[in-house]
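Engineer: need a 3D model of the sequence below.
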Amino acid sequence: MYATVAAGGFRRYATYRAATAAGVFTNTVFGLILVYTYTALWDERPHLGGYDLAQAVTYVWIGQSLFKTLASGGGGVEGELMERIRTGDIAVDLFRPADLQLWWLAADLGRAAFELLGRGVLPFVFGALVFDLALPTDVSTWAAFLVAVLLGMLVSFGIRYLVALTAFWLMDGTGVTQMAMLTGWFCSGMVLPLNVFPGALGEVVRALPWSSLLQAPADLLLGHADPLPTYAFQAGWAVALLAAGRLVQSVAARRVVVQGG
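Structural biologist: Predicted coordinates:
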């Protein structure tokens, strides 16, 4: 059943071809802006964060290819889930013969798979054709990278599911969503690699779950991290966040209020 839900999530996002094309264009343009910004920065500090310029440019295109896949700034199922909570439709979901969290996780994995293939590949290919990227030549590194991306999907969903569940208490989740978006951009490394952050700030942001979204997969692909410790870090956060989501869900389900009923 959950595989069917995931396939449905993939097909659902695949229907919006114009939006996908616009997203590919947007990610490519932002990639170019970041590349030239990073080039100016790395000209002043050639080995900033332990990256050389080619690795920094590669990091940019990894980020653009995973931006919607891992929803670093939010997006995906949480908006729809928040709306269902606000309108009271969530009461119907809770009576379905399916686990609420697994249902939305499957739908989000389907969405993420489409975003990776439909919106992530082309900007990365463009970057590889136009710039001199520091890409690995062995298949094992690429395979390790994809495993880290999958674990990043689980961590991302865990964060956004908790954000969505706040609607049980707040009803309007706009403020929480915007805070989560800004935190995700900053703490995932989407603005700058987390390796660049100095001192205690760098240690804190690298220990937070958002570093599993971009920094961890990127470091694997760039040869700056070992697979097993990276997987352990990501899996630990995935388990903790999904468990927290299940706990909050059980508390929230006890106070479901159907508006107007």
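Engineer: every contact and neighbour count from this point should use C-alpha atoms.
Structural biologist: Noted.
Engineer: tell me how far L100 lies from A107.
Structural biologist: As judged by CA to CA, to the nearest Å, L100 and A107 stand 11 Å apart.
Engineer: oh, I was asking about R206
Structural biologist: If you go by CA to CA, the gap between R206 and A107 works out to 28 Å.
Engineer: between L100 and A107, which one's more packed in?
Structural biologist: Neighbour count, other CA atoms under 10 Å: between L100 and A107, A107 has more, with 23 against 15.
Engineer: could you look up the SS state of that one?
Structural biologist: Secondary structure, DSSP: H, G, I helix; E, B strand; the rest coil: A107 is helix.
Engineer: now do the end-to-end distance for stretch 253-261.
Structural biologist: Its first and final residues considered, stretch 253-261 spans 16 Å by CA to CA.
Engineer: now do it: everything it contacts.
Structural biologist: Residues outside stretch 253-261 that contact it (CA atoms under 8 Å, 6 or more residues apart in numbering): T87, G88, D89, A91, L94, F168.
Engineer: to compare with the earlier structure, here is another sequence to fold:
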Amino acid sequence: MATVARVSVHWRVAVAAFRQYSTYRLATAAGVFTNSVFGLIRASILFAAIATADGELAGYTALQAATYVWLGQALLAPIEAFGTREVSQRVHHGDIAVDLLRPVPFLTLFYAQKLGRSSFLLLGRGLPPLLIGALITGLALPEDPLSYPLGLLSLLLAITLAFLADMLVNLAAFWLVETRGLSVVYMAVMNLLSGFLIPIVWFPDWLLAIARATPFPSMIQTPIDTLSGRIPVAEAAGLVAVQAGWIAVLALAAWAVLRAGVRSLEVQGG
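Structural biologist: Sure, this is the predicted structure:
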């Protein structure tokens, strides 16, 4: 019964987060417009690079590059590539004490909020630019039908991974007076190494090796490659397994950091 009740609570939290963000209609419309404009700009830049390379660059044709761009724009909002600061602010304001007293685990509570928020952002701000891109530039669709369910799984894992990484940055607030600088550094590194700006296979070898040694490509490059069918299903399945591995590592790290932060708070009399 306790497990069922806990699942019910998390479901209600996710639904509440979905409804909350669905009320921001003007912001959603503005986000769709901005994502679409930047998508067109990014696509034109990549098209120019591919044209200079005689129509193909590191396995990307113009159509595949367009698909990469529009899927990236669609995932930008639900993955929240620019990070959040809610948890760090709650730590600084002392509101985290209330969160820790709730009968629901801290990390799973905010994860439920993340899933509800990301679900709306995917539907409200992700799909419209993708449809606009399909009409303007076209999209390369997967030939293997297994790419679709595998891509959706990869997307869920990417959202989870981005949540955990962002949570680690926010939990640094237990020891830092201001986490804004850390957030800026994280955002810059994440956007570069995740493959959001350009496909990581376009990186020089040394930077590609660095990127693949981090969880960042699993947040954007992997779901894009899987959903677009650019790589075979067998290879995509291996990358999804890598995503799951990184989730295990970051989940353990987030739990350890939260525990250490709470202990630090108690020692200080918080």
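Engineer: now the TM-score, please.
Structural biologist: The TM-score (TM-score structural alignment, normalised by the length of structure 1) is 0.94; 258 aligned residues with a CA RMSD of 1.8 Å.
Engineer: possible to save the contacts of stretch 253-261 of structure 1 as TSV with distance to L162 of structure 1?
Structural biologist: Below are the contacts of stretch 253-261 of structure 1 laid out as TSV (distance: CA to CA, whole Å):
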residue	distance to L162 of structure 1
T87	18
G88	18
D89	18
A91	18
L94	17
F168	11
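Engineer: drop anything exposed from those residues.
Structural biologist: Neighbour counting by 16 or more other CA atoms under 10 Å classes G88, F168 among the contacts of stretch 253-261 of structure 1 as buried.
Engineer: okay, the contacts of stretch 253-261 of structure 1 in JSON lines with secondary structure next?
Structural biologist: Formatted as JSON lines, those follow (three-state DSSP):
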{"residue": "T87", "secondary structure": "helix"}
{"residue": "G88", "secondary structure": "coil"}
{"residue": "D89", "secondary structure": "coil"}
{"residue": "A91", "secondary structure": "helix"}
{"residue": "L94", "secondary structure": "helix"}
{"residue": "F168", "secondary structure": "helix"}
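Engineer: looking at the contacts of stretch 253-261 of structure 1, which is nearest D43 of structure 1?
Structural biologist: Minimum separation from D43 of structure 1 among these (CA to CA) is found for F168, which lies at 49.0 Å.
Engineer: residue in structure 2 matching that closest one?
Structural biologist: Matched by TM-score structural alignment, F168 of structure 1 corresponds to F174 in structure 2.
Engineer: V5 of structure 1 now?
Structural biologist: Alignment note (TM-score structural alignment): V5 of structure 1 maps to V13 of structure 2.
Engineer: now swap in L116 of structure 1 and tell me
Structural biologist: Under the alignment (TM-score structural alignment), L116 of structure 1 pairs with L122 of structure 2.
Engineer: show me which of the contacts of stretch 253-261 of structure 1 is closest to Q55 of structure 1.
Structural biologist: Taking CA to CA as the measure, Q55 of structure 1 lies nearest F168 of the contacts of stretch 253-261 of structure 1, at 43.2 Å.
Engineer: still on that earlier bit, counting neighbours, what do you get for the match of L116 of structure 1?
Structural biologist: The tally of other residues near L122 of structure 2 (other CA under 10 Å) stands at 17.
Engineer: what's the spacing between it and F163 of structure 2?
Structural biologist: Relative to F163 of structure 2, L122 of structure 2 is positioned 15 Å away (CA to CA).
Engineer: now A14 of structure 2
Structural biologist: Counting by CA to CA, the gap from A14 of structure 2 to F163 of structure 2 is 14 Å.
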